[in-house]
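> sharing a model prediction with you, sequence too.
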Amino acid sequence: MHLTEWITSRGGIAHRADAAEHGFSPHHVRAAIRCGAVRRVRAQWVALDSAPTDLVTAASASGRLSCVSLARRRGWWVPPDAAPAVHLQVGPNARRVRDDTVLHWGEPLVDRGSRVLTASVEDALAHMATCYSREDARAMWESAIRVESLDLEALRLVRWRDPRARALADEVDGKSDSGLETIVVVRLSGWGLPVRQQVRLAGHRVDIVIGSHLVIQIDGFAHHSSAAQRTSDVAHDAELRLRGYTVLRITYAQIVHRWEEVERIIVAAVARGLHLAPSARR
């Protein structure tokens, strides 16, 4: 295998010590750099022109992708208004290489070594807790729990250094099906009403139930685009209404851009007692 093929198999960027361990001598690597087949990134990394920009930025700064940057890379939910800046976990020898980088200084919770360009999941979660609002941070934590299949008990045993991370570890429950769902639950949590998530009613799960009979269904950005799924949703909504439930469907745009509108609708429903069982509304 040629050096460029090997680097491609590593995602387009590789540590020179790893290259040596795979049979590519320092002389071989220097020759590839001289002929332009690869480029040097600081002292210890070599990359192809096709290497991901965020990883090259991390290597250039002697850091690791963390916070929202790791979330994007691993497919966690990210706040829709999150800036495109690269977030890096860095130590005392790091340097800022771009104005749009956000540096998270300090000792890592999990030291992954100098040959890795991504922070641990735990460190990324810790950085989110201090970098974002409680609402957005919890939504990202819940998404990470779902995507990474994290164990809640193990998460709570982590020695979190910041009280915001500790509070989130105690608060998350892994029930949210999406970041939008988490945001809605957080916003409703101070209302003093029972709020349940992912409740099975009439043979299907619903996103949120307020009280016993007010159902909130969240239609995300690309939610249920097929006609068959939409037909199934309508049929299930009808069945719930026949059983005495009130179903409110809210969209991505309403949650992100017009929350006051959503709040008014829910307040009106609660004022009419629609969160109660039909027998208790008189």
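The structure has been received and is ready for your questions. Residues are numbered from 1 along each chain as shown.

> contacts and neighbour counts: CA atoms only from here.
Fine.

> in stretch 10-27, what counts as buried?
By neighbour count with 16 or more other Cα atoms under 10 Å, stretch 10-27 contains the buried residues 12, 13, 14, 15, 16, 19, 24.

> ditto for stretch 74-88
Residues 76, 77, 78, 79, 86, 87, 88 are the ones in stretch 74-88 that count as buried (16+ other Cα under 10 Å).

> distance between the ends of that stretch?
Stretch 74-88 has its terminal residues 15 Å apart, counting by Cα to Cα, to the nearest Å.

> second structure follows, compare the two:
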Amino acid sequence: MSLADWLDSEGGIRHVEQALGAGYTRYAIRTAVAQGAVRRLRRTWIATPAAPALLRTAASLGGRVACITAARLHGLWAIDDDRPHFAVAHGASRFDAGGARVHWNAGPIGPTRFELVESVVDALVHIAGCRPLDHALATWESALRSGRVDTEYLARLPLRHTAAHRVRDGASQLSDSGLESIAFARLRRIGLAIRQQVRLAGHSVDGLVGSRLVIQIDGYEFHRDAASRRRDIAHDRRLALMGFTVLRFDYEQVLFGWPAVEHEVRAAVAVGLHEIRDIRSSGERTPFRPAPRETA
């Protein structure tokens, strides 16, 4: 197998030492580079045109894909800031990062020389110091939900920065999605006590404020499943008949219309919709009487 074919079978890019370990000689590497089948990056990496652009850039920088960019490559829920993130060694020089965000330190695990994407744990630590608290919580909780990390390990992990401690202390496995993580982190930040995954009328609700205000968060994929939509609306009706108020918000509202969401929740609390209301305390209920029939 040619060196180029081997590289393509390995994802398009490898460290020179990995190629040597696979049985290719330095002469074979020089020949492939001279023929244009393989490109050398920063002397120690070789790649074919099939190599992902992010990995080629990481190799050219002498670093690795990091922070939210790495989190997304690992399959975690993260809100992108529309620029790639890379990590390089402290004091690294002689590179042009363009519009990328560069992190000048390693995470607690640290990379090996053959890694072009930092580990999940290192990405989480970078995210804690780089992104807003609610965004960082969403990605940390995504890692917990997916089993990529667990709370016991995170509790033992030495963290050097206050931001990482704050995110670790606030992360849980109760949110079903990153969108829930963001919404409830923001509501807790303004002082609302929210219980998550409380079972009501046979199903768990996303959040419960007090004893009667239910907050449901519909993710980005929500409207693609009509049957699920009907089930959720039916559950809302059952809750209404039981005396609950349900406020339901979607992806666009949480991420791009948050002030209105926060106002509606605060307004509901202000009029006591989060509390048990005893309709008998205000006097005897007026019985229902049908309207009189009109006569011709």
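Now that the structure is in, tell me what you want to look at. All of these numbers come straight from a predicted model, not from anything done at the bench.

> can you count the residues close to the spatially closest residue to residue 216 of the second structure that is not a sequence neighbour?
Sequence neighbours aside, residue 248 is the residue nearest to residue 216 of the second structure in space, at 4.6 Å (criterion: Cα to Cα, 6 or more residues apart in numbering). Residues near residue 248 of the second structure, counting by other Cα atoms under 10 Å, number 15.

> returning to that earlier point: between the buried residues of stretch 10-27 of the first structure, which is nearest residue 159 of the first structure?
Here the nearest of these to residue 159 of the first structure, counting by Cα to Cα, is residue 15; it sits at 29.9 Å.

> now for that closest one: which residues touch it?
Neighbouring residues of residue 15 of the first structure by Cα atoms under 8 Å, 6 or more residues apart in numbering: 44, 45, 46, 115.

> residues in contact with the closest residue in space to residue 63 of the first structure that isn't next to it in sequence?
Among residues not flanking residue 63 of the first structure along the chain, residue 90 sits closest, at 4.6 Å (Cα to Cα, 6+ apart). Each residue near residue 90 of the first structure by Cα under 8 Å, 6+ apart is listed here: 61, 62, 63, 64, 103, 104, 105, 106.

> how near is residue 90 of the first structure to residue 135 of the first structure?
25 Å.

> residue 236 of the first structure too?
Distance, residue 236 of the first structure to residue 135 of the first structure, by Cα to Cα: 30 Å.

> residue 162 of the first structure too?
17 Å.

> got it, and residue 15 of the first structure?
From residue 15 of the first structure across to residue 135 of the first structure, the span is 37 Å (Cα to Cα).

> one step back: distance from the helix or strand where the residue nearest to residue 216 of the second structure lies to the first structure after superposition?
Per DSSP states H and E: residue 248 of the second structure is located in strand 245-250. Once fitted to the first structure, strand 245-250 of the second structure is off its aligned match by 1.1 Å on average (mean Cα distance after the TM-score superposition for the first structure).

> neighbours of residue 167 of the second structure, how many?
By other Cα under 10 Å, neighbour count at residue 167 of the second structure equals 24.

> so it touches residue 138, yeah?
No: the pair residue 167 of the second structure / residue 138 is not scored as a contact, 9.6 Å apart, by Cα atoms under 8 Å.

> now the helices for the first structure?
In the first structure, the segments counted as helices under DSSP state H are 3-9, 16-21, 26-34, 53-60, 67-74, 121-131, 134-148, 152-157, 163-171, 179-188, 227-242, 252-257, 259-271.

> could you dump those helices into JSON lines with distance to residue 96 of the first structure added?
Formatted as JSON lines, these follow (distance: least, Cα to Cα, whole Å):
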{"stretch": "helix 3-9", "distance to residue 96 of the first structure": "25"}
{"stretch": "helix 16-21", "distance to residue 96 of the first structure": "22"}
{"stretch": "helix 26-34", "distance to residue 96 of the first structure": "24"}
{"stretch": "helix 53-60", "distance to residue 96 of the first structure": "9"}
{"stretch": "helix 67-74", "distance to residue 96 of the first structure": "16"}
{"stretch": "helix 121-131", "distance to residue 96 of the first structure": "18"}
{"stretch": "helix 134-148", "distance to residue 96 of the first structure": "25"}
{"stretch": "helix 152-157", "distance to residue 96 of the first structure": "31"}
{"stretch": "helix 163-171", "distance to residue 96 of the first structure": "25"}
{"stretch": "helix 179-188", "distance to residue 96 of the first structure": "31"}
{"stretch": "helix 227-242", "distance to residue 96 of the first structure": "48"}
{"stretch": "helix 252-257", "distance to residue 96 of the first structure": "32"}
{"stretch": "helix 259-271", "distance to residue 96 of the first structure": "37"}
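
> nearest to residue 219 of the first structure, out of these?
Among the helices of the first structure, the nearest to residue 219 of the first structure by Cα to Cα is helix 252-257 (6.4 Å).

> give me the residues contacting the closest one.
Residues from elsewhere that reach helix 252-257 of the first structure (Cα under 8 Å, 6+ apart): 80, 180, 184, 218, 219, 220, 221, 261, 262.

> what separates the last one from residue 218 of the first structure, distance-wise?
Counting by Cα to Cα, the separation of residue 262 of the first structure from residue 218 of the first structure is 11 Å.

> so which of these two has more stuff around it?
Neighbour totals were compared for residue 262 of the first structure and residue 218, and residue 218 leads with 22 against 17 (other Cα under 10 Å).

> count of residues packed around the nearest residue in space to the more buried one that is not next to it in sequence?
When the adjacent residues along the chain are set aside, residue 218 of the first structure lies closest to residue 250, with 5.2 Å between them (Cα to Cα, 6+ apart). If you count neighbours by other Cα under 10 Å, residue 250 of the first structure ends up with 17.

> same check, this time on residue 180 of the first structure
22.

> likewise for residue 138 of the second structure?
So residue 138 of the second structure, with other Cα under 10 Å, has 27 neighbours.

> then residue 73 of the second structure?
14.

> what distance do you get for it to residue 117 of the second structure?
Residue 73 of the second structure is 8 Å from residue 117 of the second structure, by Cα to Cα.

> same thing with residue 244 of the second structure?
47 Å.

> which ones are touching the nearest residue to residue 17 of the second structure once chain neighbours are set aside?
Leaving aside its sequence neighbours, residue 17 of the second structure sits nearest to residue 44 (Cα to Cα, 6+ apart; 7.8 Å). By Cα under 8 Å, 6+ apart, residue 44 of the second structure lies in contact with 15, 16, 17.

> make sure the second one is actually in contact with residue 45.
Yes: in this structure, residue 16 of the second structure sits in contact with residue 45. The criterion is Cα under 8 Å, and the distance is 5.5 Å.

> which single one of the contacts of residue 44 of the second structure is nearest to residue 128 of the second structure?
Closest approach to residue 128 of the second structure among the contacts of residue 44 of the second structure (Cα to Cα): residue 15, at 29.8 Å.

> having no further points to raise, I will conclude here.
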